[in-house]
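>>> Sequence unavailable; structure follows:
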């Protein structure tokens, strides 16, 4: 498993948030890097591919939807 800093938010949830912010900021490098790291820590590739439909996709739990929505709001409105 890659070395990552511990934080209040689970690493899988953090990677979902990082990828969402990377997509919104059109940072291809960031999206690729965080998607790869996310997959190494257990986030399925399909979740990264389905982030555009996170609100309705059955691939996400309610908590994952909240985290992605928070990343979206903080990236686009703050």
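Received, thanks. Predicted model, so just to flag it, every value in this text is computed and none were measured. Numbering: from 1, shown residues only.
>>> from here on, contacts and neighbour counts on C-alpha atoms
Will do.
>>> Quick check, central residue of this structure?
Relative to the mean C-alpha position of the chain, the nearest C-alpha, by CA atoms, centre = their mean, is the one of residue 16, at 1.3 Å.
>>> one more structure, for comparison:
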């Protein structure tokens, strides 16, 4: 892959605007665990190697286990995630793969476990990482660089 633009240099105001949403998410009431699970799972689905690398490292720094990180793409088949995490992961998958829509079942399961403010924050966190994934993929950002 040849060199690509660095949006933060070419259009710093656009980068700053997306960063403002990230700042909102960072200061929301979402737990660090929930934020990182959302970031990793959405990045896996979107295929953003840069974000997977970054957020798995961040998750480890925040105390996430290797076992849960490795099993994240198969979370339904493991006993490693609690009910709240499972509903957040299901919502993450459906919002990330939005062309399939968010099912009523998933939405109602999330609404039953999460209060409306937390649910809104989860949805915004999913949207935010998906936007960053698209920046990383479109501009060819590489992990570890």
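Now that the structure is in, tell me what you want to look at. Predicted model, so just to flag it, every value in this text is computed and none were measured.
>>> Can you tell me the element the counterpart of residue 41 of the second structure in the first structure falls in?
In the first structure, residue 41 of the second structure lines up with residue 20, judged by TM-score structural alignment. Secondary structure from DSSP states H and E places residue 20 of the first structure in helix 11-24.
>>> Buried residues, that helix. List them.
Buried residues in helix 11-24 of the first structure, counted by 16 or more other CA atoms under 10 Å: 11-23.
>>> With stretch 106-121 of the second structure instead?
106-107, 109-110, 114, 118-119, 121.
>>> Do I have it right that residue 47 of the first structure meets residue 61?
No - with contact defined as CA atoms under 8 Å, residue 47 of the first structure does not count as touching residue 61 (10.6 Å).
>>> what do we get in the first structure for residue 92 of the second structure?
By TM-score structural alignment, residue 92 of the second structure lines up with residue 71.
>>> before we move on, what about residue 134 of the second structure?
So, by TM-score structural alignment, residue 134 of the second structure is left unmatched.
>>> In three-state terms, label residue 134 of the second structure for me.
Three-state assignment for residue 134 of the second structure (DSSP: H, G, I helix; E, B strand; the rest coil): helix.
>>> Tell me which residues touch it, please.
With contact set as CA atoms under 8 Å, 6 or more residues apart in numbering, residue 134 of the second structure has these partners: 46, 48.
>>> Can you show me the strands along the first structure?
Ranges of strands within the first structure: none, based on DSSP state E.
>>> which of residue 47 and residue 61 of the first structure has more neighbours?
residue 47 (20 against 12; other CA atoms under 10 Å).
>>> what lines up against the more buried one once you look at the second structure?
Using TM-score structural alignment, residue 47 of the first structure sits opposite residue 68 in the second structure.
>>> ranges for the helices of the second structure?
With helices called from DSSP state H, the second structure shows them at 7-10, 12-26, 32-46, 49-61, 66-71, 83-96, 104-113, 116-138.
>>> Let me have those helices in TSV, extended by distance to residue 77 of the second structure.
Formatted as TSV, the helices of the second structure follow (distance: least, CA to CA, whole Å):
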stretch	distance to residue 77 of the second structure
helix 7-10	39
helix 12-26	29
helix 32-46	15
helix 49-61	20
helix 66-71	9
helix 83-96	11
helix 104-113	17
helix 116-138	22
